[in-house]
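1. Sequence and predicted model, in that order:
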Amino acid sequence: MTDPTERVRAAASARGLDVEIRERPAARNLAEAAGLLGLEPADIVKTLVVKRSDDTYLFALVPGDRSISWPKLRTVVGVNRLQLPDQQRALEATGYERGTIVPIGSTNDWPVFADTAIVGRRVAMGAGAHGFSLFVDADALISAYDAVVADISQPMDADA
């Protein structure tokens, strides 16, 4: 399969996860993407691949209107250091380019940590390829990936 959205569809199907993938115009930022989809930024979940000091990774799912709280995430994961990898390492860790990353169909089955704010919602997220958005029930995604649900985010303007 060369189409990354096909990899996402196949992986979702294998986990019994119902997803909808829609093509959309390119967006310069998350707020513009939300507008194109008729959503609020909080309805778009950012999937961030995060590197641990032992060169393993995890996925952090955070609402679009919030950012990772590094102290909270480190506490939940039980480590002292976490960082965002550079673009090449993120691609190697997931098989997806930044801006398209999603746990579904990742080339590695890294643990998933989901922010409590996404629970009970239908959300949009990356779909494995630029110009596409994936829609999924967040609770079904959390269940399919046995995600750890915790408060791991903060308002965008917080300094923590």
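-> Structure's in. What do you need?

2. going forward, measure contacts between C-alpha atoms and count neighbours the same way
-> Will do.

3. What residues of stretch 16-28 count as buried?
-> 17, 19, 21 (16 or more other CA atoms under 10 Å).

4. And stretch 6-18, by the same measure?
-> Going by neighbour count (16+ other CA under 10 Å), the buried part of stretch 6-18 is 6, 7, 8, 9, 10, 11, 12, 17.

5. ok, now stretch 121-136?
-> Using 16+ other CA under 10 Å as the test for burial, stretch 121-136 gives 122-136.

6. roughly how far is it from the heart of the chain?
-> On the basis of CA atoms, centre = their mean, to the nearest Å, stretch 121-136 sits 9 Å off its chain's mean C-alpha point.

7. gap between the two ends of it?
-> Counting by CA to CA, to the nearest Å, you get 9 Å between the two ends of stretch 121-136.

8. List of residues touching that stretch?
-> With CA atoms under 8 Å, 6 or more residues apart in numbering as the test, stretch 121-136 has contacts from 3-5, 7-8, 18-26, 43-47, 96-97, 99-102, 137-139.

9. Show me where this protein has its strands.
-> Residue ranges of the strands in the chain, as given by DSSP state E, are 19-23, 45-52, 57-63, 66-68, 82-83, 112-115, 122-126, 132-137, 148-150, 153-155.

10. Export the buried residues of stretch 6-18 to a markdown table and append columns for distance to residue 51.
-> Listed next are the buried residues of stretch 6-18 as a markdown table, based on distance: CA to CA, whole Å:
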| residue | distance to residue 51 |
| --- | --- |
| 6 | 26 |
| 7 | 23 |
| 8 | 22 |
| 9 | 26 |
| 10 | 26 |
| 11 | 23 |
| 12 | 24 |
| 17 | 26 |
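
11. A further structure is provided below for comparison with the first:
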Amino acid sequence: MALEKLNIPHQIFQHITPVDSLEKAASDRGQRPSQIVRTILFRLSEDEFALVLVAGPGQISWKLLRKILGKSRITMATPEEVLDVTGYRIGTVGPFGLLKPVRVMVEAGVLKEDELSIGSGMRDTAVIIKSTDLMMGLGNVEVVELFE
């Protein structure tokens, strides 16, 4: 796993039953929904993508994201694009071990929690990690405000 190569402290959590919602994932892990980090891939142009980490169930502002990215039009990546760029299927995407280099942004709300859950690349499996360790592993990424 990419986190082990980076020597980043973390734990693996394996769900006993399939996860069908963010709320169930949080409950199973003994966490609040705000501790679950969604990793979302956006297509900026035909071959340009950006990865955004967002905590909890809230919806980011597309207007703010377009402004930060300097783009008038963006879309969410298709399942095929997500697999091609990250190497992971939708619902399992994490920010580590990506197949292709992409711009990574962390929504500021992610840093409000001490402990987080992120995608592991595998169904019904999550990575539990401290927010400080997440940021250490990500290195030089942008922290942005995406909620109005």
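-> Perfect, I can see it now. Remember, predicted model here, so these are calculated numbers, not experimental data.

12. still on that earlier bit, out of the buried residues of stretch 16-28 of structure 1, who's nearest residue 53 of structure 1?
-> Distance to residue 53 of structure 1 across the buried residues of stretch 16-28 of structure 1 (CA to CA) is lowest for residue 17, with 31.4 Å.

13. Tell me who's in contact with the residue nearest the centre of structure 2.
-> Nearest to the geometric centre of structure 2 sits residue 39, at 2.1 Å (CA atoms, centre = their mean). Residues counted as contacts of residue 39 of structure 2 (CA under 8 Å, 6+ apart) are 51, 52, 53, 54, 93, 94, 95, 118, 119.

14. Likewise for residue 105 of structure 1?
-> Shown in contact with residue 105 of structure 1 (CA under 8 Å, 6+ apart): 7, 8, 9, 10, 11, 12.

15. Need the counterpart of it in structure 2.
-> Superposed on structure 2 with TM-score structural alignment, residue 105 of structure 1 falls opposite residue 97.

16. Can you tell me what residue 18 of structure 1 aligns to in structure 2?
-> Following TM-score structural alignment, the counterpart assigned to residue 18 of structure 1 within structure 2 is residue 9.

17. Now for that match: which residues touch it?
-> Residue 9 of structure 2 neighbours (CA under 8 Å, 6+ apart): 3, 129, 133.

18. go with 7 Å
-> Residue 9 of structure 2 is in contact with 129, 133, counting by CA atoms under 7 Å, 6 or more residues apart in numbering.

19. mind listing what's buried in stretch 55-68 of structure 2?
-> Those would be 55, 56, 63, 65, 66, for stretch 55-68 of structure 2 by 16+ other CA under 10 Å.

20. between these, which is nearest residue 148 of structure 2?
-> Of all the buried residues of stretch 55-68 of structure 2, residue 148 of structure 2 sits closest to residue 63, with 9.4 Å by CA to CA.

21. what would the contacts of residue 39 of structure 2 look like in CSV with distance to residue 70 of structure 2?
-> Formatted as CSV, the contacts of residue 39 of structure 2 follow (distance: CA to CA, whole Å):
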residue, distance to residue 70 of structure 2
51, 15
52, 15
53, 18
54, 19
93, 24
94, 24
95, 22
118, 27
119, 27
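
22. Which of those are conserved in structure 1?
-> On the basis of both residues aligned by TM-score structural alignment, their matches' CA atoms under 8 Å, what survives of the contacts of residue 39 of structure 2 in structure 1 is 51, 52, 53, 54, 93, 94, 95, 118, 119.

23. Can you get me a residue count around the fifth one?
-> As a burial measure, residue 93 of structure 2 scores 26 neighbours (other CA atoms under 10 Å).

24. Against residue 6 of structure 1, how distant is the counterpart of residue 54 of structure 2 in structure 1?
-> Under the alignment (TM-score structural alignment), residue 54 of structure 2 maps onto residue 62 of structure 1. Residue 62 of structure 1 sits at a distance of 24 Å from residue 6 of structure 1 (criterion: CA to CA).

25. List the contacts of the aligned residue in structure 1 for residue 147 of structure 2.
-> When structure 1 is aligned by TM-score structural alignment, residue 147 of structure 2 is paired with residue 153. Going by CA under 7 Å, 6+ apart, residue 153 of structure 1 touches 62, 66, 67, 68, 69, 115.
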